[in-house]
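Engineer: Sequence and predicted structure below; questions after.
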Amino acid sequence: MTTTPRGSGYPGYSETMYRTPETAEKARRLARLALRVWQMDDVEDGAALLVSELFTNAVCHARGECVRVIIDRPEADRVYLAVVDHAPDRLPELREAVPDDADGRGLALVEELADRWGCDLMGREHRPWGKRVWAEMKVTR
C-alpha cells in the first residue's frame, strides 16, 4: 500500500491488487481504513460499497492480472475512489438490468451512491494502465 501526502492536507491511499473476486474484500478494507483515518465513519459503508462495485466491474470486464485501487480526499468535503485497470477499450456502460438478470446493477448502484462518477483513459506514454473508473462522494460534516 502506498500512502501519499496530498495538497489538500489529507493522505491518499493506493494499492495494486490482484484482479480476482476474492480481492474485492481487500479493496473494501482499504476504503474503510482511509475513512477511519479521516474520521468519516458515517460514510465508511457507502465508500466501501462504491469501491467494491468499481472493483467488481474491473474483475468482470478488464484484462490483466492486477488493478490499482485509489482512495483519496482531494478536499475536506469530497472522497474520491477509483480503480485503474489494463483495458482502455472496455469502457464502463451504465445499463438497466431487468429483474431476471444475475448481474448488471453495479454501475446503477454507483450512479445512485456517488455524487458524480466517470472514466478516464490513460495514455500509454504516461502509465502502463488503460483506464481509471472513479466515483466521488460529497461529504457533509
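Structural biologist: Cool, the structure landed. Please read all numbers here as calculations on a predicted model, not as lab measurements.

Engineer: contacts, neighbours, all on C-alpha from now
Structural biologist: Fine.

Engineer: can you pull the contacts of the residue nearest to the spatial centre of the chain?
Structural biologist: Central residue of the chain (CA atoms, centre = their mean): residue 82, 3.1 Å from the mean position. Taking CA atoms under 8 Å, 6 or more residues apart in numbering, we find residue 82 in contact with 51, 54, 69-71, 132-135.

Engineer: Comparison target below:
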Amino acid sequence: MPAFSRDTLSPPSVARAARTPAPGHAVSFPASPRSVAAARRFAGRLLAEWGLHDLADDTALLLSELVTNAVVHGCGGTGDIELSLGRTPAHLLARVTDPGGRAPLCRQAAEDSENGRGMWLVEQLADGWGHHPSGTGTTVWFTLPLPGPR
C-alpha cells in the first residue's frame, strides 16, 4: 500500500476545520511514553463531560497511536506534545501537535511486524484524518462522527 495522507481525501469542510480553532480543550504533555496514558485519561474525562461516551474507545485508541507517533517520531524524546479536542456540529476533532516536522505515513506492515500499523488504524476508524505544518511543528488530526439523536 502506498504511503499517503487522507487529508487530500477528506471532505474540504473537515480538512478546513482541522486547521482552524474549534471550541474545546487543549493540554500539553512531555515527550514521554507516559503521555500516551495521560492523553487517554484526558480524552476520557472530557468525552464523559460532553456526554460522548460512545466515542471513548475509538478516541482512546486513535489518540494512543498519534501520541505514540509524536513521542517516537515527532519529538525525538524532547519537547512537548499538544493535544486538543473539540467539536464541530457533526464531528469530534482531535489534534496532536509535536515539534518535529515529519509527516505521518500510512503503510502496510509486514505480517510478522510488531509495529507500523498505527496510521492504518487511524485510516480505518476515523471519519477523516490528515496532517499539516503548524507554527510549532506538525499537527496530525482525526475526526469521528458525533452520535446522532436517539
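Structural biologist: Looks like it came in fine. Source: prediction; values computed, not measured.

Engineer: ok so, going back, quick check: the aligned residue for the residue nearest to the centre of the first structure in the second structure?
Structural biologist: Using TM-score structural alignment, the equivalent of residue 82 of the first structure in the second structure is residue 95.

Engineer: now do residue 16 of the first structure
Structural biologist: Under the alignment (TM-score structural alignment), residue 16 of the first structure pairs with residue 28 in the second structure.

Engineer: about what we covered before: if we go to the second structure, which of the contacts of residue 82 of the first structure are intact?
Structural biologist: With both residues aligned by TM-score structural alignment, their matches' CA atoms under 8 Å, the contacts of the contacts of residue 82 of the first structure that the second structure also has are 69-71, 132-135.

Engineer: quick revisit: please name the nearest non-neighbouring residue to the match of residue 16 of the first structure.
Structural biologist: Spatial nearest neighbour of residue 28 of the second structure, excluding adjacent residues (CA to CA, 6 or more residues apart in numbering): residue 82 at 4.4 Å.

Engineer: how many neighbours does that neighbour have?
Structural biologist: Using other CA atoms under 10 Å, residue 82 of the second structure has 21 other residues around it.

Engineer: do the one 4 residues further on as well
Structural biologist: Counted with other CA under 10 Å, residues neighbouring residue 86 of the second structure total 19.

Engineer: distance of it from residue 140 of the second structure?
Structural biologist: Separation of residue 86 of the second structure from residue 140 of the second structure (CA to CA, to the nearest Å): 14 Å.

Engineer: thinking residue 95 of the first structure is in contact with residue 108, fair?
Structural biologist: Yes - the pair residue 95 of the first structure and residue 108 qualifies as a contact (CA atoms under 8 Å) at a distance of 7.2 Å.
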